[in-house]
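Q: got a structure for you, letters missing:
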């Protein structure tokens, strides 16, 4: 599993200008079966995506995020080797 932590490097107003295409990118990540959960950081300094899939493909997909393309946010990708989950979350250990 991967934790995709994005941090805004431009003001929220700039992020808002690219929010619609970013959210289309997020929806596509879910459609691909890669994204499991996502949301904004509180306070609003960026966001987090929980993802599964091949690392190289996830990294390439992050590079296509409109926030990345337009320099709005930087991503930190952390791989986590899940060894235990709550009932129903076994997809995270694959």
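A: Thanks, I have the structure now. Please read all numbers here as calculations on a predicted model, not as lab measurements.

Q: only C-alpha atoms for contact and neighbour calcs from this point on.
A: Will do.

Q: in what helix or strand does the most centrally placed residue in the chain lie?
A: Geometric centre of the chain, nearest residue: residue 49, 3.3 Å, by Cα atoms, centre = their mean. For residue 49, the element it lies in under DSSP states H and E is strand 46-51.

Q: quick one: contacts of that strand?
A: 1-8, 34-41, 73 (Cα atoms under 8 Å, 6 or more residues apart in numbering).

Q: off-centre distance for that strand?
A: Its chain's C-alpha centre and that of strand 46-51 lie 4 Å apart, by Cα atoms, centre = their mean, to the nearest Å.

Q: alongside the first one, take a look at this:
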């Protein structure tokens, strides 16, 4: 599982100019099963996405397609973690620690 930590690198007005495209991209990632939750940070300085993928390279490919990235208005920090405990509704995403 991955935490995608987004930090805006441009004024919010520039972020807002591509926000609709970003939301459309989010919708595609939810439909593909890659994203589990997302939202903006408070204060509004970026956002956070909880994602799943087969590996880091797949996540990096997904992130590269974000309109925020292609417009140059944000930076991503990608953190991989093993979700060994979850709420029951997310049981299918639980992972085992390596042996």
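A: Structure received. Note that the coordinates shown come from a computational prediction; the quantities given were computed from them, not determined experimentally.

Q: TM-score for this pair?
A: Here the superposed chains carry a TM-score of 0.94, computed using TM-score structural alignment, normalised by the length of the first structure; 94 aligned residues with a Cα RMSD of 1.0 Å.

Q: and for the next helix-or-strand element following the strand holding residue 49 of the first structure, what's in contact with it?
A: Going down the chain from strand 46-51 of the first structure, the next helix or strand is helix 55-64, by DSSP H and E. Residues from elsewhere that reach helix 55-64 of the first structure (Cα under 8 Å, 6+ apart): 34, 68, 69, 75, 77.

Q: in helix 55-64 of the first structure, what's buried?
A: In terms of neighbour count (16 or more other Cα atoms under 10 Å), helix 55-64 of the first structure has its buried residues at 58, 62.

Q: mean distance between the helix or strand just after that helix and the second structure after superposition?
A: Sequence-wise, the next helix or strand downstream of helix 55-64 of the first structure (DSSP H and E) is helix 66-69. Mean deviation of helix 66-69 of the first structure relative to the second structure after superposition (mean Cα distance after the TM-score superposition for the first structure): 0.6 Å.

Q: now helix 66-69 of the first structure: which residue numbers in the second structure?
A: The alignment of helix 66-69 of the first structure onto the second structure (TM-score structural alignment) spans residues 67-70.

Q: buried residues, that stretch. List them.
A: By 16+ other Cα under 10 Å, the buried positions in stretch 67-70 of the second structure come out as 67, 68, 69.

Q: I'd say the first one and residue 22 touch.
A: Yes - under the criterion of Cα atoms under 8 Å, residue 67 of the second structure is in contact with residue 22, at a separation of 5.3 Å.

Q: please report how far residue 64 of the second structure lies from residue 45 of the second structure.
A: 20 Å (Cα to Cα, to the nearest Å).

Q: of all the contacts of helix 55-64 of the first structure, which two lie farthest apart?
A: Farthest apart among the contacts of helix 55-64 of the first structure by Cα to Cα are 34 and 69. That separation is 19.9 Å.

Q: the longest helix along the first structure vs the second structure, average distance?
A: Longest helix in the first structure by number of residues, with DSSP state H as the criterion: helix 19-31. For helix 19-31 of the first structure, the mean distance to aligned residues of the second structure following superposition is 0.6 Å (mean Cα distance after the TM-score superposition for the first structure).
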